[in-house]
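> What would the 3D arrangement of this be:
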Amino acid sequence: MENIKDFLSMSEEEKIRRIKSLDSKEVIHILTSVGTNALSAELLNQLAVAYNNSIQPEKAMETLDLVKEQERDAKWYYRYGYACAAISLRLQEKKFLYQWKALEMIEKAIIGSKTQEVIDWCLEIMDLRPDLTELAKMNPSSFPRLSAYYLKARPDNEGSEEKEKYKKVSAIEWIFDQKEYLPDAFARDFNMYMAKRYPDDWSEGMADEFVLEEPEILVTYEAWIRSPAQLHDNERLNEEDDLKEENKDNDMWQVEIMAHLKADNGKAFTLQELIFKLQNLMADKELGDHVFLEGMEYEGHECEGNGLINDPDGIPVFYVCCGS
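Sure thing, here's the model as predicted:
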């Protein structure tokens, strides 16, 4: 655990950089030990991120409420909307109120966003939540910017045959950490996470359901690395130029990685197997605060995959969507 005195002696910039390198449990421990009254707006935001990633959306909202109104940016509204959306999954009586609040926050996040990044995060929530999409479709005048970016750009989000075929993996979820698992240990932690996430709907047998009927796939994801040695044998960089010395930031490179995954049975991936393999890919990399798996997006087929495969017919490629 971080020494609190050492943390307090850091500059604000150093504190933020340090917090972004830690897992959610450590972030919550440090920042609650310091006390929310002593935290800047950015550190309050990071505490809220940790609560969201730890499936504690109520605490995330309480923390975000402490940020002064004039300091609430697009990311603040996204995180508040994320928490509202998570709470709505647990409710029946007040479900609509939190769904509506989530859409209001997403709308404000899109309006206030100065980059495409936050807009993409907002659209990922919509991709994962058909109930929110349907509510927004029924009320386009209440959410005009959301309608412009999402409902018009993706009027039928399941249009193509490939999108329909790979629909299940667009909704998979998990929280990545820097722990490399053996299969039995992962099975235990995965089922505990899913049971907590969906207390009324999850059973252990669901972990073994097939979600991707492909014998092998390629996945791409973004991460920070300190050395090419962190790449596994089944991984390649999409751009070797990313490793130029001038591209380093705090002794790390931001890179996009492609990995080749094979199904254990040679036919299809189960839910647990797929997320287990993704977790172990990520375990030795830095993801910053983008540790929340928010599905995978089909991107087409590749024949060579940066030298990982040689298949004239190609195999499917998926982008691993990670949010904060």
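> For the rest of this, base every contact and every neighbour count on C-alpha atoms.
OK.
> For Lys262, give its distance to Trp100.
Going from Lys262 to Trp100 by Cα to Cα, to the nearest Å gives 41 Å.
> who has more neighbours, the two?
Trp100 (19 against 16; other Cα atoms under 10 Å).
> Tell me which helix or strand the more buried one sits in.
Per DSSP states H and E: Trp100 is located in helix 95-112.
> this one as well, want them side by side:
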Amino acid sequence: MALNRIAWRFTKELYTDSARFNQDVVAHQLAIYQKDNHWEPNTVVFAVPELQVQYMAWVKQPSDLLENETLIDEDKQVFEEEPEEEMHQVEILATLAANDGEKFTVLEFLMKAHNQQANKDLGDHIFFEGTDDTPQIINGLPTYFIACGS
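Below you'll find the model as predicted:
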């Protein structure tokens, strides 16, 4: 998996300052690995202007989805099919655009992936374990699955 040597814990905190996010990631690397040599924030990880991430989360209602998110086809009817359920485990596709319109650095990608999930319940799968090495093409965009563990 790509990025699988980066330690990170998804939380409810929404980051607006990439320098602060970078500091928090470095601190997490040091806490887990006692070193931060796997964290190279300015390395280009995806040389595309736009991509999708796919991840699993628990949501209550359609309004829990952000503007740039949709459910995978298999989950699109979950709210109608299981209205009695309080929480729905779903797979979400989120479209992300590179800040410079060309590429994603590791820092930009991880921060955007983190913020995308901040308003969701991830259950006990909150630890970033990487992404696919090779994307699937979904809706015409390279799509990377975000693997999370407990």
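> Provide the TM-score value for the superposition.
The TM-score (TM-score structural alignment, normalised by the length of structure 2) is 0.84; 146 aligned residues with a Cα RMSD of 2.2 Å.
> ok so, going back, which bit of structure 2 covers the helix holding Trp100 of structure 1?
With TM-score structural alignment applied, helix 95-112 of structure 1 matches no range in structure 2.
> who touches that helix?
Helix 95-112 of structure 1 is contacted by residues 73-78, 80-85, 87-89, 118-119, 122, 132, 135-136, 143-146 when judged by Cα atoms under 8 Å, 6 or more residues apart in numbering.
> From those residues, keep the buried residues only.
Listed as buried from the contacts of helix 95-112 of structure 1 are 74-78, 80-85, 87-88, 118-119, 122, 132, 136, 143, 145-146; burial here means 16 or more other Cα atoms under 10 Å.
> list the contacts for the residue nearest to Ala97 of structure 2 when sequence neighbours are not counted?
Distance criterion Cα to Cα, 6 or more residues apart in numbering; nearest residue to Ala97 of structure 2, sequence neighbours excluded, is Glu50 at 4.4 Å. Each residue near Glu50 of structure 2 by Cα under 8 Å, 6+ apart is listed here: 95-98, 101-103, 141-142.
> For structure 2, which segments are assigned as strands?
44-46, 50-59, 69-71, 88-97, 104-105, 127-131, 136-138, 141-149 (DSSP state E).
> what's the closest of those strands to Ala2 of structure 2?
Among these, strand 127-131 comes nearest to Ala2 of structure 2, with 5.1 Å by Cα to Cα.
> superposed on structure 1, where does that closest one end up, distance-wise?
Compared with structure 1 after the fit, strand 127-131 of structure 2 shows a mean deviation of 0.9 Å (mean Cα distance after the TM-score superposition for structure 1).
> can you give me the offset of that strand from its chain's centre?
For strand 127-131 of structure 2, the separation from the chain centroid amounts to 9 Å (computed by Cα atoms, centre = their mean, to the nearest Å).
> which helices and strands does it pack with?
With contacts taken as 3 or more Cα pairs under 8 Å, 6 or more residues apart in numbering; DSSP states H and E, strand 127-131 of structure 2 sits against strand 141-149.
> Run through who's touching the strand it packs on.
50-55, 124-132, 134-137.
> please redo it, this time with the cut-off set to 10 Å
Outside strand 141-149 of structure 2, the residues within contact range by Cα atoms under 10 Å, 6 or more residues apart in numbering are 1-4, 8-10, 46, 48-56, 91-95, 113, 122-138.
> Looking at structure 1, name the residue matched to the residue nearest to Ala97 of structure 2.
Glu50 of structure 2 maps onto Glu216 in structure 1, with residues paired by TM-score structural alignment.
> do the same with Gln61 of structure 2
Aligned by TM-score structural alignment, Gln61 of structure 2 pairs with Ser227 of structure 1.
> Once you drop chain neighbours, what's closest to that match?
In space, Ser227 of structure 1 is closest to Met252, 7.8 Å off (Cα to Cα, 6+ apart).
> aligned partner of that neighbour in structure 2?
Aligned partner of Met252 of structure 1 by TM-score structural alignment: Met87.
> can you pull the contacts of its match?
Here Met87 of structure 2 is in contact with 57-61, 79, 121 (Cα under 10 Å, 6+ apart).
> how about these, which pair is most distant?
Every pair of the contacts of Met87 of structure 2 checked by Cα to Cα; the farthest is Phe79 and Asp121, at 16.3 Å.
> TSV please, covering the contacts of Glu50 of structure 2 and showing distance to Leu66 of structure 2.
Below are the contacts of Glu50 of structure 2 laid out as TSV (distance: Cα to Cα, whole Å):
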residue	distance to Leu66 of structure 2
Thr95	10
Leu96	12
Ala97	14
Ala98	17
Gly101	21
Glu102	23
Lys103	22
Leu141	18
Pro142	19
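> Quickly name whichever of those residues is closest to Asp36 of structure 2.
Using Cα to Cα, the contacts of Glu50 of structure 2 come closest to Asp36 of structure 2 at Lys103, 23.2 Å.
> Which residue of structure 1 sits opposite the closest one in the alignment?
Alignment note: Lys103 of structure 2 maps to Ala268 in structure 1; criterion TM-score structural alignment.
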